[in-house]
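**Student:** no letters, just coordinates:
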């Protein structure tokens, strides 16, 4: 007879059926829209920015614990915890919207679909080879990224995050390609890696587009500042 802990772990895994996944995504999008409409009516809540910063510090620490769990022998628990962490990250969207911020395409698409990536790629028994590679790299990236959002920022950290962000995605795509190739003949389940790799590729493209847009905005601001400085000298 399985222990109570084993029963709990089985329950967590079997809870996430396709129907439940569709339902929880629908609830997430509904909550997102509801918060947005409330902010349009009553304005943003200034306290949300502080709460989001504290949440980022907490999640940075939790990401470190998650990384250690992913690297531990407790594979089933680690896979479930990693999947649940993607649901927890919905808070990022809620916080930005409640503070009156803008949710870009990369941010919105990423946070809406990562839970589907882990559902397809990480949770299934026997068809998840190599899941630890991206999960560990992703958790390590989140340790730094949420520390940055929590206040440990600076130009050096920003540059480090650009590298770690792209490296984790590239690593995940390579591992997915290798595992899919190995499963192409006989084993089946290669489509899971194809879905995961496609999503990771989408994140990378959107991330690069976002970085390019930010660089263009900085260039425009610098150019505008130079012009205004020249006008002041002419006075």
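**Tutor:** On my side now, so go ahead. Small disclaimer: the values here were computed from a predicted structure and weren't measured.
**Student:** alpha carbons only for contacts and neighbour counts from here, please
**Tutor:** Fine.
**Student:** any idea which helix or strand carries residue 36?
**Tutor:** For residue 36, the host element (DSSP states H and E) is helix 18-42.
**Student:** what's the first helix or strand after that helix?
**Tutor:** helix 47-70.
**Student:** any idea which helix or strand comes after that next one?
**Tutor:** helix 75-88.
**Student:** tilt between that next one and helix 18-42?
**Tutor:** Counting by axes from the mean of the first three to the mean of the last three C-alpha atoms, to 10 degrees, helix 75-88 points 30 degrees away from the direction of helix 18-42.
**Student:** what packs against helix 75-88?
**Tutor:** Contact partners of helix 75-88 among helices and strands, from 3 or more C-alpha pairs under 8 Å, 6 or more residues apart in numbering; DSSP states H and E: helix 4-15, helix 47-70, helix 105-121.
**Student:** need these in TSV (columns: distance to residue 40 and mean neighbour count).
**Tutor:** Below are these laid out as TSV (distance: least, C-alpha to C-alpha, whole Å; neighbours: other C-alpha atoms under 10 Å):
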stretch	distance to residue 40	mean neighbour count
helix 4-15	35	13
helix 47-70	15	18
helix 105-121	19	19
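**Student:** how about those helices in JSON lines, adding distance to residue 196?
**Tutor:** Converted to JSON lines, these look like this (distance: least, C-alpha to C-alpha, whole Å):
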{"stretch": "helix 4-15", "distance to residue 196": "19"}
{"stretch": "helix 47-70", "distance to residue 196": "18"}
{"stretch": "helix 105-121", "distance to residue 196": "6"}
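**Student:** residue 136 is nearest to which of those helices?
**Tutor:** helix 47-70 (5.6 Å; C-alpha to C-alpha).
**Student:** so what touches that closest one?
**Tutor:** 78-79, 81-82, 92, 95-96, 98-99, 132, 135-136, 139-140, 142-147, 149-151 (C-alpha atoms under 8 Å, 6 or more residues apart in numbering).
**Student:** and here's the other structure:
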């Protein structure tokens, strides 16, 4: 999954399976194992996201002499010496997310704009910006990956049954995107000012692509959050009106 033809093949496979699943569910109803599979997948991905977040955070070169524990220090050293593998694992995890829309459709759910666009395009973003063989400029990727996996831990844990994490999701989702967009802007400016490696041509197009894609995610994410709040406000208003009618009847 580390070449463009493989990515295109996986995308076409996802689209084909999604259309087939939607057609089957429309005619025959939701698949019986979809709900337990969704919960299991959410819990597994939440745990994987937490582990990745811890590993990437421990590898930051910030105050190395004040590590909270020798185990985390060793983990950080290991990650720094195997960063190529860490990038590849992060990329593969985004292809793993292709499972999400399929399970949602199999359970009779709908795939919204943010959900669909994000899951469909993220593997291409990691291919351009993070994979070792696609671009030599990876600066800043671990910070964004750490924030992204932290958000995914809360999000997948919430969908796995941890309802208490719901208030955190708009914050972590917004922070990761804003930090990513601002970070890419800083890197682009630095690349333009400094130029490339001796040739005077700055390699900043992957950062520009990343910034544009993250900008699209941000717009769709904010729209999704606003839509969810509007629905909640409508439900609460309806409940209050029903309570008022009951009081009048009594």
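**Tutor:** Looks like it arrived, so ask away. On a predicted model such as this, the values are computed, not experimentally measured, just so you know.
**Student:** TM-score of the superposition?
**Tutor:** The TM-score (TM-score structural alignment, normalised by the length of structure 1) is 0.88; 219 aligned residues with a C-alpha RMSD of 1.5 Å.
**Student:** ok so, going back, buried ones in the helix holding residue 36 of structure 1, by neighbour count?
**Tutor:** 25, 28, 32, 35, 36, 39 (16 or more other C-alpha atoms under 10 Å).
**Student:** swap in stretch 186-202 of structure 2?
**Tutor:** 187, 188, 191, 202.
**Student:** equivalent analysis for stretch 83-101 of structure 2, please.
**Tutor:** Those would be 86-88, 90-95, 97-98, 100-101, for stretch 83-101 of structure 2 by 16+ other C-alpha under 10 Å.
**Student:** ok so, going back, give me the subset of the contacts of helix 47-70 of structure 1 lying in helices.
**Tutor:** Of the contacts of helix 47-70 of structure 1, the ones assigned to helices by DSSP state H are 78-79, 81-82, 92, 95-96, 98, 132, 135-136, 139-140, 142-147, 149.
**Student:** what's the match for residue 169 of structure 1 in structure 2?
**Tutor:** Under the alignment (TM-score structural alignment), residue 169 of structure 1 pairs with residue 177 of structure 2.
**Student:** I figured its match hits residue 216, correct?
**Tutor:** No - between residue 177 of structure 2 and residue 216 there is no contact under C-alpha atoms under 8 Å: 9.7 Å.
**Student:** the two - which one has more neighbours?
**Tutor:** residue 177 (23 against 15; other C-alpha atoms under 10 Å).
**Student:** okay, and that one sits in which element?
**Tutor:** Judged by DSSP H and E, residue 177 of structure 2 forms part of helix 169-194.
**Student:** which secondary structure elements does that helix sit against?
**Tutor:** By 3+ C-alpha pairs under 8 Å, 6+ apart, helix 169-194 of structure 2 packs against helix 141-159, helix 205-249.
**Student:** okay, those in JSON lines with distance to residue 79 of structure 2 next?
**Tutor:** Shown next, in JSON lines, are those (distance: least, C-alpha to C-alpha, whole Å):
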{"stretch": "helix 141-159", "distance to residue 79 of structure 2": "11"}
{"stretch": "helix 205-249", "distance to residue 79 of structure 2": "23"}
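**Student:** any idea which of these is most buried?
**Tutor:** Mean neighbour count (mean count of other C-alpha atoms under 10 Å) peaks for helix 141-159 among these, with a mean of 22.
**Student:** in structure 1, what range does it match?
**Tutor:** Under TM-score structural alignment, the match for helix 141-159 of structure 2 is residues 131-149.
**Student:** relative to residue 155 of structure 2, how far out is the closest residue to residue 146 of structure 2 other than its chain neighbours?
**Tutor:** Closest residue to residue 146 of structure 2 in three dimensions, ignoring its sequence neighbours and counting by C-alpha to C-alpha, 6 or more residues apart in numbering: residue 53, at 4.7 Å. Distance from residue 53 of structure 2 to residue 155 of structure 2, counting by C-alpha to C-alpha, to the nearest Å: 14 Å.
**Student:** ditto for residue 205 of structure 2
**Tutor:** 30 Å.
**Student:** same deal with residue 123 of structure 2?
**Tutor:** Distance from residue 123 of structure 2 to residue 155 of structure 2, by C-alpha to C-alpha: 19 Å.
**Student:** residue 234 of structure 2 now?
**Tutor:** 24 Å.
**Student:** and what of residue 54 of structure 2?
**Tutor:** 16 Å.
**Student:** what do you get for residue 138 of structure 2?
**Tutor:** 26 Å.
**Student:** ok, now residue 237 of structure 2?
**Tutor:** 27 Å.
**Student:** wait, what's in contact with the aligned residue in structure 1 for residue 123 of structure 2?
**Tutor:** Using TM-score structural alignment, the partner of residue 123 of structure 2 in structure 1 is residue 115. By C-alpha under 8 Å, 6+ apart, the contact set of residue 115 of structure 1 is 83, 84, 86, 87.
**Student:** swap in 6 Å and give it another go.
**Tutor:** Residue 115 of structure 1 makes contacts with residue 86, as judged by C-alpha atoms under 6 Å, 6 or more residues apart in numbering.
**Student:** with residue 233 of structure 2 instead?
**Tutor:** Applying C-alpha under 6 Å, 6+ apart, no residues contact residue 233 of structure 2.
**Student:** swap in residue 143 of structure 2?
**Tutor:** No contacts exist for residue 143 of structure 2 under C-alpha under 6 Å, 6+ apart.
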